[in-house]
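Colleague: Starting from these lines, generate the structure:
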Amino acid sequence: MTFKTLITAAATSALLAGGAFAESHGGKNPMVGGAEMFADKTIVENASQSADHTTLVAAVKAAGLVETLSGEGPFTVFAPTNAAFEKLPEGTVEDLLKPENKEQLTKILTCHVVAADAMSDAIRGMIDDDGGEHPVPTVGGCTLQATYDGDAIMIEDEQGNVANVTVADVDQSNGVVHVIDTVLMPAM
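Modeller: So this is what the prediction gives:
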């Protein structure tokens, strides 16, 4: 089993311009950033309610990705928290949010998005199938590496940074979100 990737240039261009949910969260909507996340809302609708994702939402808006991530999907989004963005060197976020850096910001953000609906059990299964590490191609052209230890899933970016999934399986109407504690960066 592998993550699905976008296979047409049109789909890639557009991106750049359930069941396990009830088991994972005891049948209740999970809380993220002090807000209840609803499985019948889109990734953008839910993220906009999370106090822990205001930087991510601002970045998605600045990159012009709101419409894309509100679309049908399915998407798996590894969603960095505000604290994850704060770990970047001082001034990085402010620079990325400038209009002249939209292309770089879009690249970084789309390296957090996979064109599939992958719950944590499926991710662990893919890791097992691949002998302990699974390559995760993103819509931004990055290849992340997924591993796990017990129930904890880790995602390594192309620069060797490792993000821990802190909240898994946040079901959305157009995919799933896994909250992470580190911003994933493409090879530069």
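Colleague: switch to C-alpha atoms for all contacts and neighbour counts from now on
Modeller: OK.
Colleague: Would you map the strands across the chain?
Modeller: Applying DSSP state E to the chain gives strands spanning 31-32, 35-36, 75-80, 113-114, 134-137, 143-149, 152-156, 162-172, 175-180.
Colleague: right, and these - which one's nearest P186?
Modeller: Nearest of these to P186, taken as Cα to Cα: strand 143-149 at 8.3 Å.
Colleague: ok now the closest one, how far from the chain's centre?
Modeller: 13 Å (Cα atoms, centre = their mean, to the nearest Å).
Colleague: I'd say S24 and V167 touch.
Modeller: No - taking contacts as Cα atoms under 8 Å, S24 lies outside contact range of V167: 10.2 Å.
Colleague: Please provide the structure for the following sequence as well, for comparison with the first:
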Amino acid sequence: MKTFTTIVALVAMLSAANAATIADLAGSTPDLSILVQAVTAANFLDPLMDPNARLTVFAPNDAAFEQLLAVLDVPAEELLADTETLATVLQYHVVPAVAFSTDLTDGQVIPTLLGATLTVTINDDGVFITPTGGPMAQVVAADIAADNGVVHIIDTVLLPAAAGPVEETMAAPTME
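Modeller: Take a look at the predicted model:
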């Protein structure tokens, strides 16, 4: 019986050691380094680390953030310093339910932690997520399972209408 108890304890320890929350997965994914910086700057780690949470995160890759920084013509440090806007934008990327790609349907409208919605488009070119009034993002890597949900990596930062200065800058006409 003692051997059985030891084996059960070892299995439990190994399972705990291999547990990966959404925050853990993002932190170990090189192409999400700017997202991790944003999450840290906005003090948004807690929901992504909560082992009891059940979330879906549409995670913009580094190229998506670099594109946003280029459009805004600001360095990453300036974007990361606006923690209030960052928190709003990050909440727009999180759905308070687990949704693997097989759970998504064309035309589906899904609520985010921000309270706003995203629309799913599925066609021959792939799966796309569209914010209200914003450019759509393509899912470039889907169904990355975590202990507290799932991550889908996207190629565009989703901007809610309530994003403030970032949204205003994105919508402003450019002089060329």
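Colleague: With adjacent residues omitted, what lies nearest to the equivalent of T112 of the second structure over in the first structure?
Modeller: Under the alignment (TM-score structural alignment), T112 of the second structure maps onto T138 of the first structure. Nearest non-adjacent residue to T138 of the first structure, counting by Cα to Cα, 6 or more residues apart in numbering: V114, 4.6 Å away.
Colleague: which one in the second structure is aligned with that neighbour?
Modeller: Aligned by TM-score structural alignment, V114 of the first structure pairs with V95 of the second structure.
Colleague: gap between that match and V127 of the second structure?
Modeller: Distance, V95 of the second structure to V127 of the second structure, using Cα to Cα, to the nearest Å: 16 Å.
Colleague: Could you check which of those two has the larger neighbour count?
Modeller: V95 (24 against 21; other Cα atoms under 10 Å).
Colleague: Pretty sure the more buried one sits against A116.
Modeller: No - V95 of the second structure is beyond contact range of A116, at 10.0 Å (criterion: Cα under 8 Å).
Colleague: end-to-end on stretch 122-141 of the first structure?
Modeller: 21 Å.
Colleague: got the contact list for that stretch?
Modeller: Defining contact as Cα atoms under 8 Å, 6 or more residues apart in numbering, one finds that stretch 122-141 of the first structure is touched by 1-3, 5-6, 12, 15-16, 106-115, 143-148, 153.
Colleague: Just the buried residues of that stretch, please?
Modeller: For stretch 122-141 of the first structure, the neighbour count (16 or more other Cα atoms under 10 Å) marks 123-124, 126-127, 133-141 as buried.
Colleague: what's the answer for stretch 151-167 of the second structure, then?
Modeller: Neighbour counts over stretch 151-167 of the second structure (16+ other Cα under 10 Å) mark 151-161, 163, 166-167 as buried.
Colleague: So what's the gap between it and the chain middle?
Modeller: Here the centre of stretch 151-167 of the second structure is set off from its chain's centre by 10 Å, with Cα atoms, centre = their mean.
Colleague: Ok, stretch 138-155 of the second structure next?
Modeller: When C-alpha coordinates are averaged (Cα atoms, centre = their mean), stretch 138-155 of the second structure and its chain have centres 8 Å apart.
Colleague: Tell me the residues of the first structure aligned with it.
Modeller: The aligned range for stretch 138-155 of the second structure in the first structure is 164-181, by TM-score structural alignment.
Colleague: In that stretch, which residues are buried?
Modeller: Using 16+ other Cα under 10 Å as the test for burial, stretch 164-181 of the first structure gives 164-165, 167-181.
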